[in-house]
Structure formats: structure tokens, C-alpha cells
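*Asks:* Sequence below, structure please.
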Amino acid sequence: MAENNGAPIAGDPPPRNETSFERADRNFSEILQELRVTQAGVQILFAFLLTLAFTERFPSLDTVQRATYVTTLLLAVLSAALFTAPAAVHRSLFGQHSKPRIVRVSSRLAGFGMVVLVFALAGSVLLVVDVAVGRTGGIIASAGTLVVCAGLWGLLPVLVRGAGKGEYDDDTGSGTGGSDGVTPSGPRPGAPGQGR
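*Replies:* Just a heads-up that it's a prediction; the model follows:
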């Protein structure tokens, strides 16, 4: 989610010219942007699941399918709650100069929300494919959903992070941009022509 606010690691980009509160404001804004994307997906999934219980076919579901439905519905609710919790945390701590703490908590909540969302997606795929094709097809499709989400949401960021490690390792400390790929505006502290 948001960038690590800890000590710099070898190969990290040069630090931005911002205070810790400015960094926290920027990171919280980035978290909110990410949550807007995921919340839309969760809302669509939740609406889809809610309507299933009122279809003509729903009474014909077997016990496993009903259990899958209820579990998936509850996972979607939990995911939505985790994704909206950062707004509640921010609202309750607003004006108390707690933004760095809010960012840390919000980032963790969003991370847990993504994990829960993976299982909600896999459960919904299991249910739909089980009803449409059969139990074996549902299990295979659900496992495939887990693998794809784990690859795109877990493995891909690790690979991208690893691929960018050498971008800032030259002697001058310069690179292609800031810690999030954006070139910092203004001179860096200690740059030529800048007063101390």
C-alpha cells in the first residue's frame, strides 16, 4: 500500500523534501485512492451476492452451495468493513496530529481487506461455477482464482520491487524518480546552489 516510512534501505531512492506530516498526508491520500478502486469491486460483488438469494434457482441449491453462499457473503461484508475502516479511523482521530499512526493502521486494514477479498472472490467463483458446471469445475475455477489473485496482488509487487532495486544504486544517489516513481519537485537538501 503506502510506502515504508522506516529507515532508508540500500538502493532506496533519495528521500523526498517533505516533513513526516506531509509524507503521512500524501500516503493517506494514496491509500484512499487505492481503496476507491477496491471498494467499487467489493460493492459490485456484495450486490451480486445479495441478489442471488432472491432468484428462482436459489431454493434448489444444495447444502454445500448454501454454505458457500453464506460464507462468501460474510467474507464480502468483512472485506467491505475492512476497506471502509480507514475512513472511520481517520474521522475519530481527525485533528489530533495522528496522521502517521492513521496511515499505518489504514495500510494494515487495507492489506487484511485484500486478503479477505481474495477468498470472497474465490468463494463467489466456486458458487457460480459449481451451479453452472459442477462441483469439480467450481473447485478448479476457485483454485485458479486464488492463484491468479495471489500472483497479481502478492507475487507481482515483490517482483516489481526486486526489479527496481538497482535504480538508485549509482554513486550520485540519483535515479529515475521518487520512491513512488515520481520525480520530487524542488531541489533536494544539500543540492548545489541551495542554502543550508
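*Asks:* drop to CA atoms for contacts and neighbour counts, all remaining ones
*Replies:* Noted.
*Asks:* residue boundaries of the helices in the chain?
*Replies:* Per DSSP state H, the chain carries helices over the ranges 20-52, 63-93, 99-132, 135-150, 156-163.
*Asks:* Could you list the buried residues of the second one?
*Replies:* Okay, so that is helix 63-93. By neighbour count on 16 or more other C-alpha atoms under 10 Å, the buried set for helix 63-93 is 65-66, 68-69, 71-80, 82-86, 90.
*Asks:* most neighbours per residue, which of the helices of the chain?
*Replies:* Stretch with highest mean neighbour count among these: helix 99-132 (a mean of 21; mean count of other C-alpha atoms under 10 Å).
*Asks:* what angle sits between it and helix 20-52?
*Replies:* Relative orientation of helix 99-132 versus helix 20-52 (axes from the mean of the first three to the mean of the last three C-alpha atoms, to 10 degrees): 20 degrees.
*Asks:* what packs against helix 99-132?
*Replies:* Here helix 99-132 touches helix 20-52, helix 63-93, helix 135-150, going by 3 or more C-alpha pairs under 8 Å, 6 or more residues apart in numbering; DSSP states H and E.
*Asks:* could you give the angle of it to helix 135-150?
*Replies:* Using the same axes, to 10 degrees: helix 99-132 against helix 135-150 is 160 degrees.
*Asks:* From the chain's centroid, how far away is helix 99-132?
*Replies:* Remark: helix 99-132 is offset 8 Å from the chain centroid, using C-alpha atoms, centre = their mean, to the nearest Å.
*Asks:* Compute the inter-axis angle for it and helix 63-93.
*Replies:* 160 degrees.
*Asks:* Put together CSV for the helices and strands packed on helix 99-132, with distance to residue 110 on each row.
*Replies:* What follows is the helices and strands packed on helix 99-132, written out as CSV (distance: least, C-alpha to C-alpha, whole Å):
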stretch, distance to residue 110
helix 20-52, 7
helix 63-93, 6
helix 135-150, 15
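*Asks:* Out of the ones you listed, which is closest to residue 116?
*Replies:* helix 63-93 (5.6 Å; C-alpha to C-alpha).
*Asks:* For the comparison step, fold the sequence that follows:
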Amino acid sequence: MAVTDDNVSRSRGRNETEEERADRMWQELIQEVRVAQMGVQILFGFLLTVVFTPTYRQLTDSDQAIYIVTVMLGAAATGALIGPVSLHRIVSGRRVKPQAVRLASRLTHVGLVLLLATMTCSLLLILRVATHNPYVPWLVSGVLLWYLVCWYALPLWTRHRHTSR
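*Replies:* This is a model prediction of the structure:
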């Protein structure tokens, strides 16, 4: 097989400086964060309204505890997923973009884990209130497993399978 320019560039990666790579990675990261931010903000907004409904006062102590944990997880996820925006604004122009991109990426990972926990707890609470059935934990576990496959297992498998060593 003949070595072409495409093969050489793929084997060596992109021909970009550290700053150019940081700029590109920042743009990619911020697009990803926008999707997650929207989801967590909508979910968190709905969670905040629950306590002001008549149904909230009818929840069992266990369901109220699940609600409080869920709201706290949603607040933490919101903070972690909005964090990269604040980080960028504060360090912009300080010539630390590569470091900022690494930190923003870590915040995004933490935010996604917290979002996963928020969504799982929200589903648990909703199904407990809606059905009062003992199979609810099994349903929630199934959805959690699905989230883990979609969010982590498939991306990690793809990275392992298609990343050159």
C-alpha cells in the first residue's frame, strides 16, 4: 500500500500549534457543553418548581429526600456545566488557553456525571410517585444502564477500537 499525504497526516495527527489545537478543542468543547447545559437547565428549572405544587406536600418522607438529593445534584451539574463559560471569560487573553481547555474538559466530565445522577434520581422520583410499584428500581436501573452504554461504553469502545496506538 502506497503512503499518501492523507495517510501520513492521519498517522501524525493535525499539523497545528498548541495554541491552534487549544482553540479548536475549545470550540468543540463549547459546542458539546451547549447541548448538556440546555438539558440540565431545563431539568433543573422543572425540579425547582416541584416544591411549589400541592403534590409535593403529599410526598412521603423518602420521596421528599429523593427530591432534595435530585435538586442538589441538578444544582451541582448546572454549576459544573456552566463553569467552562466562566473559566473562559475570566482567563481570556491571559495566554493559558491549553490549561483552560483541560480544566473546562474536566468540569464538563464532572457535569455529565452529575447530570446522569440527576436524570436517574428524577426518573426514580417520578416513577415512584406515578406508579408506587416495586419494579420501579428495576426500570430506573435499566434506563441508567442505557445511559451508561450511550454516554460511556460506546464512546470508550469507539476510542479503543479506532484510536491508533
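*Asks:* can you redo the helices of structure 1 as TSV with distance to residue 169 of structure 1?
*Replies:* Formatted as TSV, the helices of structure 1 follow (distance: least, C-alpha to C-alpha, whole Å):
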stretch	distance to residue 169 of structure 1
helix 20-52	23
helix 63-93	35
helix 99-132	28
helix 135-150	30
helix 156-163	12
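*Asks:* quick one: which of the ones you listed is nearest residue 13 of structure 1?
*Replies:* Nearest to residue 13 of structure 1 among the helices of structure 1 is helix 156-163 (12.1 Å), distances taken as C-alpha to C-alpha.
*Asks:* residue contacts, the aligned residue in structure 2 for residue 56 of structure 1?
*Replies:* Counting by TM-score structural alignment, residue 56 of structure 1 lines up with residue 54 in structure 2. Applying C-alpha atoms under 8 Å, 6 or more residues apart in numbering, we find residue 54 of structure 2 in contact with no residue.
*Asks:* Name the nearest residue to residue 69 of structure 2, ignoring sequence neighbours.
*Replies:* The shortest distance from residue 69 of structure 2 to any non-neighbouring residue, by C-alpha to C-alpha, 6 or more residues apart in numbering, is to residue 121 (7.8 Å).
*Asks:* What's the match for that neighbour in structure 1?
*Replies:* Alignment note: residue 121 of structure 2 maps to residue 123 in structure 1; criterion TM-score structural alignment.
*Asks:* Please apply the same query to residue 33 of structure 2.
*Replies:* Superposed on structure 1 with TM-score structural alignment, residue 33 of structure 2 falls opposite residue 35.
*Asks:* I'd guessed its match sits against residue 81; true?
*Replies:* No: judged on C-alpha atoms under 8 Å, residue 35 of structure 1 makes no contact with residue 81 at a distance of 11.6 Å.
*Asks:* Now for the aligned residue in structure 2 for residue 76 of structure 1: which residues touch it?
*Replies:* Superposed on structure 2 with TM-score structural alignment, residue 76 of structure 1 falls opposite residue 74. By C-alpha under 8 Å, 6+ apart, the contact list for residue 74 of structure 2 reads 40, 43, 44, 114, 115, 118.
*Asks:* For residue 74 of structure 2, give its distance to residue 93 of structure 2.
*Replies:* Distance from residue 74 of structure 2 to residue 93 of structure 2, counting by C-alpha to C-alpha, to the nearest Å: 31 Å.
*Asks:* cool, and residue 30 of structure 2?
*Replies:* For residue 30 of structure 2 relative to residue 93 of structure 2 (C-alpha to C-alpha), the value is 17 Å.
*Asks:* For the match of residue 76 of structure 1, give its distance to residue 21 of structure 2.
*Replies:* From residue 74 of structure 2 to residue 21 of structure 2 the distance is 32 Å (C-alpha to C-alpha).
*Asks:* again with residue 88 of structure 2
*Replies:* Using C-alpha to C-alpha, one obtains 16 Å as the distance from residue 88 of structure 2 to residue 21 of structure 2.
*Asks:* Residue 108 of structure 2 now?
*Replies:* Residue 108 of structure 2 is 18 Å from residue 21 of structure 2, where distance means C-alpha to C-alpha.
*Asks:* And for residue 89 of structure 2?
*Replies:* Here residue 89 of structure 2 is placed at a distance of 19 Å from residue 21 of structure 2 (C-alpha to C-alpha).
*Asks:* Kindly report the same for residue 9 of structure 2.
*Replies:* Distance from residue 9 of structure 2 to residue 21 of structure 2, counting by C-alpha to C-alpha: 15 Å.
*Asks:* now swap in residue 147 of structure 2 and tell me
*Replies:* The gap separating residue 147 of structure 2 from residue 21 of structure 2 is 30 Å, by C-alpha to C-alpha.
*Asks:* And residue 19 of structure 1, what's its match in structure 2?
*Replies:* Using TM-score structural alignment, residue 19 of structure 1 lines up with residue 17 in structure 2.
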